[in-house]
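# Need the 3D shape of this:
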Amino acid sequence: MQHDNYDSQYLRDILTQVKVIALTGASPNPQRPSHDVMRFLLGRGYRVIPVNPGQAGKQILGQVVYARLADIPEPVDMIDVFRASEYLDGVVDEALALDPKPSVVWSQLGVRDDSAALKAEAAGIKMVMNRCPAIEHPRLIGWGE
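Got it, this is the predicted structure:
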């Protein structure tokens, strides 16, 4: 799949089908974009599980923080990546090691690694890069859901 542009229906389907999201790079700082996006997603009814090794065992927005994806004690549908592009391949490797695997890896604005995307897609995981679900959700679904 090419990752320069996404069909609106592709993104809409992802946002309406996923329920549990692991948010890597979650921050307790309300000034950080990951904090705002996590708040937004929680407010839309998603279960959001923060992942940040430096915050493991603490809470962000009332949710327990885990150090690694492998530490999350339940399946996740999507991994939202708030890490720099050079870490995306490692996040995909972590996703591939999960059982069950997530259905989607979604990287935030400015985060892209085409070889990581190819690896995820070869394993049957949908990939979205350089997009923000907190922007796409209101655009494609609306604010009220």
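# CA atoms for contacts and neighbours, from now on please.
Will do.
# Buried residues, stretch 115-123. List them.
For stretch 115-123, burial by neighbour count (16 or more other Cα atoms under 10 Å) applies to 116-121.
# Let me fix that, I meant to ask about stretch 36-56.
36-42, 46-52, 55-56.
# ok, Val111 touching Met127?
No. Judged on Cα atoms under 8 Å, Val111 makes no contact with Met127 at a distance of 11.8 Å.
# and the two? which has more neighbours close in?
Higher neighbour count among Val111 and Met127: Met127, with 24 against 19, using other Cα atoms under 10 Å.
# pretty sure that one is in a strand, no?
Yes. Counting by DSSP: H, G, I helix; E, B strand; the rest coil, Met127 falls inside a strand.
# another one to check against the first:
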Amino acid sequence: MPYEHPAREDIRKLLEQSHTIAVVGCSDNPERTSYQIAEAMQAKGYRIIPVNPNADNILGEICYPTLMDVPEKIDIVNVFRRSETVVPIAEEAVRIGAKAFWLQLGILNEEAGRIAEEGGLTVIMDRCIKVEDAILLPDRKQTGK
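Okay, the predicted model is just below:
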């Protein structure tokens, strides 16, 4: 069955109930979209955990090489990687017990979505988490970071 986005209300509830977002592929370069979106979500009050094997610290947070290395609970796994590379990330998201597997705008992989969904995760593909948060939770408190 082809992928369908969750209902907007379900996405809103997910965002309301989530606190920690692991950003896989988060860049330490402020010019990159992954950095900018992670920074914006951090400013909205989410705890951001960067996952990048080539960086030590991003946005004042310790960076981890993989999801499996993160020592705390993750609500949303937000992915900034090419579509053809995301299946192992979906498998890790299931193993760590995340609530959701979120592929950013332009990223779509049916197999990864199936793996995450069968593992009990909410799956969102080809949508920007920052845009969805701004639309669905416009009044969420900014922390000023």
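# And the buried residues of stretch 36-56 of the first structure, which is closest to Ala95 of the first structure?
Among those, Val51 lies closest to Ala95 of the first structure (Cα to Cα), at 12.7 Å.
# was I right about that closest one contacting Pro28?
No. Using Cα under 8 Å, Val51 of the first structure makes no contact with Pro28, being 11.0 Å away.
# Ser103 of the first structure: what's it in contact with?
77-78, 124-126 (Cα atoms under 8 Å, 6 or more residues apart in numbering).
# ditto for Glu61 of the second structure
48-50.
# Determine which residue in the first structure is aligned with it, please.
Matched by TM-score structural alignment, Glu61 of the second structure corresponds to Gln63 in the first structure.
# ok, now Arg95 of the second structure?
Checking TM-score structural alignment: Arg95 of the second structure goes with Ala97.
# how would you label the residue nearest in space to the middle of the first structure: helix, strand or coil?
Taking Cα atoms, centre = their mean, the centroid of the first structure lies closest to Asp80, which sits 1.1 Å from it. Following three-state DSSP, we place Asp80 of the first structure in the strand state.
# who are the neighbours in contact with the counterpart of it in the second structure?
Taking TM-score structural alignment, the alignment pairs Asp80 of the first structure with Asn78 from the second structure. Applying Cα under 8 Å, 6+ apart to Asn78 of the second structure gives the contacts 21-24, 101-104, 129.
# List which of those are still in contact in the first structure.
Mapping the contacts of Asn78 of the second structure onto the first structure (both residues aligned by TM-score structural alignment, their matches' Cα atoms under 8 Å) leaves 21-24, 101-104 still in contact.
# now those in a markdown table, with distance to Arg8 of the second structure?
Output for these, formatted as a markdown table (distance: Cα to Cα, whole Å):
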| residue | distance to Arg8 of the second structure |
| --- | --- |
| Ile21 | 19 |
| Ala22 | 21 |
| Val23 | 22 |
| Val24 | 23 |
| Phe101 | 16 |
| Trp102 | 14 |
| Leu103 | 16 |
| Gln104 | 16 |
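# So which of these are in strands?
21-24, 101-103 (DSSP state E).
# Quick check: which element contains Ala40 of the second structure?
Assigned by DSSP states H and E, Ala40 of the second structure belongs to helix 33-43.
# Which elements pack onto that helix?
Other helices and strands packing on helix 33-43 of the second structure, by 3 or more Cα pairs under 8 Å, 6 or more residues apart in numbering; DSSP states H and E, are strand 47-51, helix 129-136.
# Redo the ones you listed as TSV? Include distance to Arg12 of the second structure.
Shown next, in TSV, are these (distance: least, Cα to Cα, whole Å):
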stretch	distance to Arg12 of the second structure
strand 47-51	17
helix 129-136	6
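# Please name whichever of the ones you listed is nearest to Leu15 of the second structure.
Using Cα to Cα, the nearest of these to Leu15 of the second structure is helix 129-136, at 7.0 Å.
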